[in-house]
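A.B. asks: one predicted model, sequence on top.
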Amino acid sequence: MPGRLGGTGCAAVLPVRTDRLVLRPPTPEDVADVVALAGDWAVARHTGDIPHPLTDAPIRAWIGTTRQTHADGTGVSVLITEAETGAIAGAVTIAWHRHWPEAELGYWVGRPFWGRGYATEAVRAITDLGFATFDLAGVFSSTRGDNTASQRVLDKVGLRPDGGVLEVPAPARGDTWMQARRALTRDDWVRLRAARARMVLVVAAALVDPDGRVLLAQRPEGKTMAGLWEFPGGKVATGETPEAALIRELREELGVDARAACLAPLTFASHAYADFHLLMPLYILRNWAGTPTAREGQALAWVRPARLRDYPMPAADRPLIPVLQDLLGG
């Protein structure tokens, strides 16, 4: 039987924080923002229980229901909010009956926040919470056949079609939908979590010019996380030291020569991605030979420390910014 949220205490598990998000209980002050996002037909049409047009009353009722669910220990319903801005981006729910071995998962994300990976990040976090905290035997969900975006999210988190078909009530649509069931068992979750713990060692450098600017490189099209800006560097090969790997990567990526004596270790990033754990030492480099040139199709930018946050970065790189700003000013 799943563990009881009420027994654990809501404050003990909520809010849930991820790299970019905070998953927190809704409050009456959130009603207007939730209505604006969930009331969009592009969002509501894929759900069976969000009325359209949407008014305040159903959202106020939903908030009351979430409080009761938390108190009863039969599920968790939270808003998806941005960690940096506090903006509401959507909602995610995981719920079970006291005697169910599995929990049902559901979520929605507002249209202004599509394409940012928030759904995957939030669904993975709530799924981890369910298995790790409430001793669930499994998690299941279902989607309409035309909702391919939601199917991709569930695939990324590990929920796969299991051959089942669910008859899903859709009271807001006045209908009943037949939807393919997707599920994730505890054993599969443990296996996936172990795969995410696989360690990958990457090394990076903050090249600093005489004006105190830092060099960023933009990942080119065709690579994972294309378009994001990062500190130059790359993977440490078997048998390499971090310094040797960084010297090699800087030569290959930028055409510059650096000496190990000029590499000053500053800090490191430790970040869990979906299928591996990244450990990334960051070095400061102020002296090198040659002019940094994009040799792998990447764009380059010399950036003032105060403006580093203006450049979208991978989740592992962002925590390095305050350390650099403390060192360089700004």
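C.D. replies: In hand now; what should we look at? Residues are numbered from 1 along each chain as shown.

A.B. asks: okay, CA-based contacts and neighbour counts for the rest of this
C.D. replies: Will do.

A.B. asks: what residues does stretch 292-309 touch?
C.D. replies: By Cα atoms under 8 Å, 6 or more residues apart in numbering, the residues outside stretch 292-309 that reach it are 212-220, 252-256, 318, 321, 324-325, 328-330.

A.B. asks: this is the other structure I want to compare:
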Amino acid sequence: MTEPIVVVGAALLDDCRLLAARRSAPPELAGRWELPGGKVEPGETPQAALVRELREELGVETEPLERVPGEWPLRDPYVLHVWTARLLPGSPAPKPLQDHDGLRWLTPADLWTVEWLTQDAPAVQEIERRLKRAQERGAS
């Protein structure tokens, strides 16, 4: 049995909004939405991979915050780990540079207006719970 290869996904948060990225490739995923990220390279920490992937895919500088509990299977031998992250002060706005052709900042009310990749949906549900709690705290 081979050791799973970790793919990190970013729940990039800004003012109670989550960034969704629309895939442009490969053809079987094109047009669906995901949490941006990519593979952890040998010798790289998941947090370092997340920062690198977001710089390459979106042109932004970020800070990983915490891992979202859970692990979601992708095609063998890959598994998805999701981390919350925020843009660093002074970072440019995200742009779709690699593997994406669109970005949207989604509020909790908008989260399910896009067609998420199946493997990202459970993590998005967890992020939705967190965003709603944060909104409730802000309203009280």
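C.D. replies: Yep, that arrived. All values reported here derive from a predicted model rather than from experimental measurement.

A.B. asks: what value does the TM-score take for this pair?
C.D. replies: Put the two chains on top of each other and the TM-score (TM-score structural alignment, normalised by the length of structure 2) is 0.80; 130 aligned residues with a Cα RMSD of 2.2 Å.

A.B. asks: out of the contacts of stretch 292-309 of structure 1, which sit inside helices?
C.D. replies: Among the contacts of stretch 292-309 of structure 1, the members found in helices (DSSP state H) are 252-254, 321, 324-325, 328.

A.B. asks: for the residues you listed, give me TSV that also has neighbour count and distance to Asp162 of structure 1.
C.D. replies: Below are those laid out as TSV (neighbours: other Cα atoms under 10 Å; distance: Cα to Cα, whole Å):
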residue	neighbour count	distance to Asp162 of structure 1
Glu252	16	46
Glu253	19	45
Leu254	20	48
Ile321	15	43
Leu324	20	48
Gln325	15	49
Leu328	15	54
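
A.B. asks: and these, which is closest to Thr93 of structure 1?
C.D. replies: For those, the closest approach to Thr93 of structure 1 (Cα to Cα) belongs to Ile321, at 33.0 Å.

A.B. asks: list the contacts of the aligned partner of that closest one in structure 2.
C.D. replies: Under the alignment (TM-score structural alignment), Ile321 of structure 1 pairs with Val124 in structure 2. Val124 of structure 2 makes contacts with 11, 111, as judged by Cα under 8 Å, 6+ apart.

A.B. asks: what's the neighbour count on the alignment partner in structure 2 of Asp310 of structure 1?
C.D. replies: Matched by TM-score structural alignment, Asp310 of structure 1 corresponds to Thr113 in structure 2. Around Thr113 of structure 2 there are 8 other residues, counting by other Cα atoms under 10 Å.

A.B. asks: gap between Thr113 of structure 2 and Pro96 of structure 2?
C.D. replies: Note on Thr113 of structure 2: its distance to Pro96 of structure 2, by Cα to Cα, to the nearest Å, is 19 Å.

A.B. asks: cool, Glu136 of structure 2 as well?
C.D. replies: The gap separating Glu136 of structure 2 from Pro96 of structure 2 is 31 Å, by Cα to Cα.

A.B. asks: what about those two, which has more around it?
C.D. replies: Counted by other Cα under 10 Å, Glu136 of structure 2 and Pro96 do not tie: Pro96 has more neighbours, with 18 against 10.

A.B. asks: quick one: the more buried one from Gln47 of structure 2, how far?
C.D. replies: Distance from Pro96 of structure 2 to Gln47 of structure 2, counting by Cα to Cα: 21 Å.

A.B. asks: in structure 2, which spans are helices?
C.D. replies: Applying DSSP H to structure 2 gives helices spanning 46-58, 121-139.

A.B. asks: for those, which one sits closest to Pro92 of structure 2?
C.D. replies: helix 46-58 (9.3 Å).

A.B. asks: now do the buried residues in the closest one.
C.D. replies: For helix 46-58 of structure 2, the neighbour count (16 or more other Cα atoms under 10 Å) marks 46-47, 49-58 as buried.

A.B. asks: ditto for stretch 285-296 of structure 1
C.D. replies: Going by neighbour count (16+ other Cα under 10 Å), the buried part of stretch 285-296 of structure 1 is 285-288, 292-293.
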